[in-house]
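[1] Fold the stuff below for me.
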Amino acid sequence: MFLIVGLGNPGKQYEHTRHNVGFDCLDALADQYNISICEKKHKALVGKGVIEGVKVVLAKPQTFMNLSGESVAELVNYYKLNPEDEMIVIFDDISLAPGNLRIRKKGSAGGHNGIKNIIAMTGTQNFMRIKVGVGEKPKGWDLADHVLGHFNKEDQAKVEDAIKDAICAAGMMVQGEVDRAMNDFNSKKQEA
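    I've put the predicted structure just below:
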């Protein structure tokens, strides 16, 4: 079984912001594989289903981003999962341009508070992740204003393509094809 977590903030005012791209990826994944994410438990909205023949639990923590680890740790413990082999976290990355993905088998938090909290609460940084590029903050902007803001039309189109790529990557990763997913999706997209 795999736990796939999409990070974001609960609440209408945060829908489709840069920081909620993990939620958007999870919603798209759920649509693709006919999984309903509506059960409230473990401080998350949860749905169970099958992706490419593998049982999965999809989770959108409802703790707000900086406390995502509280929900993730509960899910890992409840389902008796090894986060190092059976968990994928999908989240926004400001160091990647919109439309780009970076897939990693493990790594540090890289300044992302949601990931920092997951590492603290699960006791490991060795879990798979799909980072979705949302672009750097403009000079002089507050980081919170940037990540809680919405994409312009051009960037939104690029991010929608990245979400489709993230779905494909997750499908490969649950089948144990992490290296293939990294090879297919870690290259930078060229500016058109």
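
[2] Every contact and neighbour count from this point should use C-alpha atoms.
    Will do.

[3] Would you mind measuring from the closest residue in space to Asp24 that isn't next to it in sequence to Asn66?
    Of all residues not flanking Asp24 in the chain, His16 sits nearest, at 6.8 Å (CA to CA, 6 or more residues apart in numbering). Using CA to CA, to the nearest Å, one gets 18 Å for the distance from His16 to Asn66.

[4] could you show me where the helices are in this protein, in order?
    For the chain, helices defined by DSSP state H occupy the ranges 21-32, 68-78, 83-86, 113-122, 143-147, 153-174, 178-185.

[5] gap between the residue nearest to Asp24 and Cys168?
    On the measure of CA to CA, His16 and Cys168 end up 20 Å apart.

[6] Pick out the residue closest to the middle of this protein.
    Centrality entry for the chain: nearest residue to the mean C-alpha point is Ile90, 1.3 Å, by CA atoms, centre = their mean.

[7] Now the second one, please; I'll put the structures next to each other:
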Amino acid sequence: MIVGLSNPKIQYHTTRHNVGSWFVYCLAKRYIKVFKEEKKFFGFTSFLNTQSKFIRLLVPNIFMNINGKSVFQMASFYNIDLEEILIIHDDLELKPGVSKLKYSYGHNGHNGLRNIINTFNKKTNFYRFRIGIGRPINQHDISSFVLSTPNKIEKDLIKKSILYAIEETIYLLNIKN
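    All right, here's what the predicted structure looks like:
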């Protein structure tokens, strides 16, 4: 399962906090996959095929701090363990244009990851792509920063890092056309 963390699509799609959803939509577009809203999973879903697996795609359509509800619902329904989920999220510690694949336990202060860990109630390592969005100059502005739209230069850098992360994902999962 691949999950792009997000806030509700209509209000927040263009914000920094939704770069996880940008990744998943871009990945699906590459394979001409369409998303459908599935209320039972509190989000939008699609799928991809690999040489040996069927990969479910999920973009939660609920607030970031409760994304765990959406991820857990879909994972439980399809019997997918947290260790089998790749989570894509924004990261304040990385500059725009930088993405990093990580396999570990922890949330590093990210509310979406924190909620997923708490909802699954497991202390286990899981995969995630950290997509850099940078930090605001004033540390007190973090909430408004992540909920704002990046400027054109930042957006271009973020999109490049997403394309790079998608190429890595395709390579690692051996996704076929």
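
[8] Overlay the chains and give the TM-score.
    Laid over one another, the chains give 0.90 as their TM-score (TM-score structural alignment, normalised by the length of structure 2), with 172 aligned residues with a CA RMSD of 1.6 Å.

[9] what do we get in structure 2 for the residue nearest to Asp24 of structure 1?
    Under the alignment by TM-score structural alignment, His16 of structure 1 pairs with Thr14 in structure 2.

[10] Am I right that its match is in contact with Lys152?
    No. Using CA atoms under 8 Å, Thr14 of structure 2 is not in contact with Lys152, being 11.6 Å away.

[11] if you count what's nearby, which of the two comes out ahead?
    A side-by-side neighbour count of Thr14 of structure 2 and Lys152, using other CA atoms under 10 Å, places Thr14 first with 17 against 9.

[12] do you know how far the residue of structure 2 positioned farthest from its centre is from Phe129 of structure 2?
    Within structure 2, the residue lying farthest from the chain centre (CA atoms, centre = their mean) is Asn138, at 25.4 Å. Applying CA to CA, the value for Asn138 of structure 2 to Phe129 of structure 2 is 25 Å.

[13] quick revisit: wait, isn't the residue nearest to the centre of structure 1 in contact with His19?
    No. Assessed by CA under 8 Å, Ile90 of structure 1 is found out of contact with His19, at 10.9 Å.

[14] Identify the contacts common to the two.
    Common neighbours of Ile90 of structure 1 and His19, counting by CA atoms under 8 Å, 6 or more residues apart in numbering, are Leu7.

[15] ok, now which ones touch Pro96 of structure 2?
    Listed by CA under 8 Å, 6+ apart, the contact set of Pro96 of structure 2 reads Ile131, Gly132, Ile133, Gly134, Glu154, Lys155, Leu157, Ile158, Ser161.

[16] most neighbours, which of the residues you listed?
    In terms of neighbour count, Ile131 stands highest of those at 30 neighbours, by other CA under 10 Å.

[17] doesn't Ile162 make contact with that residue?
    Yes. Using CA under 8 Å, Ile131 of structure 2 is in contact with Ile162, at 7.0 Å.

[18] Between the two, which contacts overlap?
    Residues touching both Ile131 of structure 2 and Ile162 (CA under 8 Å, 6+ apart): Ser99.

[19] tell me the contacts of Asp90 of structure 2?
    By CA under 8 Å, 6+ apart, Asp90 of structure 2 lies in contact with Arg16, His17, Asn18, Val19, Gly20, Arg130, Ile131, Gly132, Ile133.
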